[in-house]
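In: predicted model and sequence follow; I will ask about them next.
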Amino acid sequence: MNFPAHDAALDANTFEQAYAALARAIHDETPDSVADPLHRMPDYQQMVGEALAPLDKWRAHALDGDPAQLPHQTGTPWSDLDRARIGHLADLIATMSTIGQNLNAHWSGSGAEHYSAYMTGISGRLNEYAGPNGYVQQAAAALEDAFAVRVAFKKDLLELARGAYDKIKSIDDGVSAGDLGMLCLMLASLGFGEIGIAGATIAGKVFAKAVTSLNDQAFATSKARVFLHGDLPKDIMKSFGTALEQIVEAHRNAAKQLEARMDTLWQRLCYSADEKYYPAIPVIDTSHTPSFSKQFYPR
């Protein structure tokens, strides 16, 4: 059983393959040789069980959800939102502007001024949604960042398992502890204090290029690293368990940062949707307007 390739899809099949390969390596490399009394270990099953325990925890995280199952029309959910913003909402702003210009060109007086001000206010509200940094684009960025957090978590989990697999398979090679199993952790390397400043996003730090489809990810280089130590599978996997906790905590921190941003956006959306903050619809008194009050009789 081979370990998945570096560019393998981050889906259930890949993680099941990784689990099976690492479990097989643990069984194969845990000493139990009867032919060599110096390496005979009566507690073979206990050592294998100790090694498999953190791997089972890893599997529970690895198989929890599939980011590629996000609903979308074409490309990605965030590109769908941006496409709607440009193709529909932006047109409404232009339409409102045209209506306002026509009103100003063909209508004058206090009524015209009231309606012109009203149209300007509504157009501004539309711009809050559909403008270059409006609510729709902010929601799209939040979706993209949520995807980036989840995919980076999956990538970290896969690379952690790869490091453990390589480390265990190298036991017979006599490589010194710590020389193998050095991993790049995507989420642990993020400077969350920088996220949201000057247009920085989580996705911009996780991915090397824009994700145009849910199966198209090129990962950026990470600076966070972890080492796996030990000369027996159970010791290596104990180190693996500690690193797994680091990865889960990094994912938790990233999710908290994202949740705070989403809460802020939600509060702004609720405020913007409250009609009491919209400009009042003008009410024009037409009771003394001859064209409205004159009675017409058939001849």
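Out: Looks like it arrived, so ask away. Numbers count the residues shown, from 1 in each chain.

In: C-alpha from now on. contacts and neighbour counts both.
Out: Will do.

In: doesn't Arg225 belong to a helix?
Out: No - applying DSSP: H, G, I helix; E, B strand; the rest coil, one finds Arg225 to be strand, outside a helix.

In: could you check how far it is from Leu160?
Out: From Arg225 across to Leu160, the span is 10 Å (CA to CA, to the nearest Å).

In: can you list residues touching both of these two?
Out: Contact criterion CA atoms under 8 Å, 6 or more residues apart in numbering; residues shared by Arg225 and Leu160: Leu183.

In: of these two, which one has the most company?
Out: Leu160 (25 against 14; other CA atoms under 10 Å).

In: the nearest residue to the more buried one once chain neighbours are set aside: neighbour count?
Out: Take Leu160 and drop its neighbours on the chain: the residue closest to it by CA to CA, 6 or more residues apart in numbering is Leu183, 6.6 Å away. Other residues within reach of Leu183, judged by other CA under 10 Å, total 21.

In: here comes the other one, which I'd like you to weigh against the first:
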Amino acid sequence: MKKKIAVVLATAIAASMVFTGCSKKEDTYPSDSIQIVVPVKAGGDTDANARLLTKYMEKELGVAMPVVNVSGSSGTIGMEQVRSAEPDGYNALFFHTEAMLPEIADLVDYQLDAFKMAGVCLQANTTLLVTHKDSGFSTLQEFIDQAKANPGKIEFGMAVGGYPQLVGLALEKEAGIDLNLVDIGGNADKVAALAGHNTDIINVEYAVVKDYLETGEFVALAVLNDERNPLFSDIPTAKEQGLDNMVFGKFFFVAFPKETPDDIVNTFSAAMKKVVENPEFVKAAEDSYALTPVYMDPKEATEYAQQVYDKLNSYKDLFVAQ
């Protein structure tokens, strides 16, 4: 009898260990695919950067990470989809600095602190002020001088409601000039307009106009960064040319719904850190959009985002008045 009881107990304990192991496996994050929402159309740098990150993140986390483009309303449709999603770690937002603008423009009543940051993974210190070769100015100072001599005449091509408009407004304020800000669309439209001499100056990422710069068709007046970018160190910053506050790079981040558990966010963030430190990822980021892989953990990313917000929000009155 005792022998039978011992056998039954041993069997029960073994079964318990098996089921406990199964339960632990099910509770291990991640155990299913993680949907990455990109709140803009496919084909641009944001979409490409999200797909680059997920390609390497899938290897680290061992699950699929499909990128879903949910565009519209300055990114707020995709942002809201993630903000209101189940906080289980399987829905995340991939976006950049422009995520802050809808609230600044009074389009929504929430800011990035309505999400839980997983971290920053990339920085785009590549935003340029660019003109065409026949504009009549080839330096930032020449541009400013002409703008002061001809208020409201020089056309700044941009897209209403986005980062380019904010850059144009900031340029007017910081340089003390009056430009003709015209809504001509996104990067492709701006480049086409500049190439056709249908606008005078635009702000655009280096990689988008690299070929035009190399042929001399376009002229870079400044890079909007604290320091020169080592990938194109011949282009001076606006800061070193006297416009101290014209620093408008972009940072790319991943964020989850606000109530997502910290352990889930930290697991995702730790994997992202490994990706950012991967030499293959670094090279791919540099080769695609001349990006700088930079890792910030959830706390650092949250604090950094607040600093950037404070600066952008200082232009709120100008932005809302348009």
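Out: Arrived safely, thanks for sending. Values in this document were obtained by computation on a predicted structure and should not be read as measured data.

In: after superposition, what is the TM-score?
Out: The TM-score (TM-score structural alignment, normalised by the length of the first structure) is 0.26; 120 aligned residues with a CA RMSD of 5.7 Å.

In: that older thread, what sits against the residue nearest to Leu160 of the first structure?
Out: Glu159, Leu160, Gly163, Ala224, Arg225, Val226, Phe227 are the contacts of Leu183 of the first structure under CA under 8 Å, 6+ apart.

In: can you count the residues close to the first one?
Out: What that stands for is Glu159 of the first structure. For Glu159 of the first structure, the neighbour count with other CA under 10 Å is 18.

In: again with the third one
Out: Applying other CA under 10 Å, we find 23 residues neighbouring Gly163 of the first structure.

In: got the buried residues for the helix or strand containing it?
Out: Gly163 of the first structure belongs to helix 135-169 when assigned by DSSP states H and E. Buried residues in helix 135-169 of the first structure, counted by 16 or more other CA atoms under 10 Å: 135-165, 167-169.

In: which residues in the second structure form helices?
Out: Assigned by DSSP state H, the second structure shows helices spanning 2-27, 45-61, 76-83, 101-104, 140-149, 163-175, 187-195, 206-215, 262-276, 279-289, 298-313, 316-321.

In: I'd like those helices written out as TSV, with distance to Ile36 of the second structure and mean neighbour count added.
Out: Below are the helices of the second structure laid out as TSV (distance: least, CA to CA, whole Å; neighbours: other CA atoms under 10 Å):
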stretch	distance to Ile36 of the second structure	mean neighbour count
helix 2-27	21	11
helix 45-61	8	18
helix 76-83	9	21
helix 101-104	20	20
helix 140-149	39	17
helix 163-175	22	20
helix 187-195	23	19
helix 206-215	24	16
helix 262-276	12	19
helix 279-289	18	15
helix 298-313	17	16
helix 316-321	30	14
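
In: right, and these - which one's nearest Phe95 of the second structure?
Out: Counting by CA to CA, Phe95 of the second structure lies closest to helix 45-61 out of those; the figure is 6.8 Å.

In: what helices and strands are in contact with that closest one?
Out: The contact analysis (3 or more CA pairs under 8 Å, 6 or more residues apart in numbering; DSSP states H and E) places helix 45-61 of the second structure against strand 35-38, strand 67-69, strand 91-96, helix 262-276, helix 279-289.

In: and the angle from the last one to helix 206-215?
Out: So the one you mean is helix 279-289 of the second structure. Using axes from the mean of the first three to the mean of the last three CA atoms, to 10 degrees, the direction of helix 279-289 of the second structure lies 60 degrees away from that of helix 206-215.

In: packing partners for helix 279-289 of the second structure?
Out: Contact here means 3+ CA pairs under 8 Å, 6+ apart; on that basis helix 279-289 of the second structure packs against helix 45-61, helix 206-215, strand 292-296.

In: and of those, who's closest to Tyr163 of the second structure?
Out: helix 45-61 (13.3 Å).

In: look up how far Val167 of the second structure lies from Gln146 of the second structure.
Out: 19 Å.

In: ok, which stretches of the stretch 151-299 of the first structure are helices?
Out: 202-206, 233-273, 290-293 (DSSP state H, counting those that start in this stretch).

In: out of the helices and strands packed on helix 45-61 of the second structure, nearest to Asn187 of the second structure?
Out: Comparing those under CA to CA, the one sitting nearest is helix 279-289, at 13.2 Å.

In: quick one on the thing from earlier: which one of the helices of the second structure lies closest to Phe115 of the second structure?
Out: helix 76-83 (6.4 Å).

In: by contact count, what packs against that closest one?
Out: Against helix 76-83 of the second structure (3+ CA pairs under 8 Å, 6+ apart) you get strand 35-38, strand 91-96, strand 250-257.

In: let's have those in a markdown table, adding distance to Pro102 of the second structure and mean neighbour count.
Out: A markdown table is the format used below for those (distance: least, CA to CA, whole Å; neighbours: other CA under 10 Å):
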| stretch | distance to Pro102 of the second structure | mean neighbour count |
| --- | --- | --- |
| strand 35-38 | 16 | 24 |
| strand 91-96 | 12 | 26 |
| strand 250-257 | 16 | 25 |
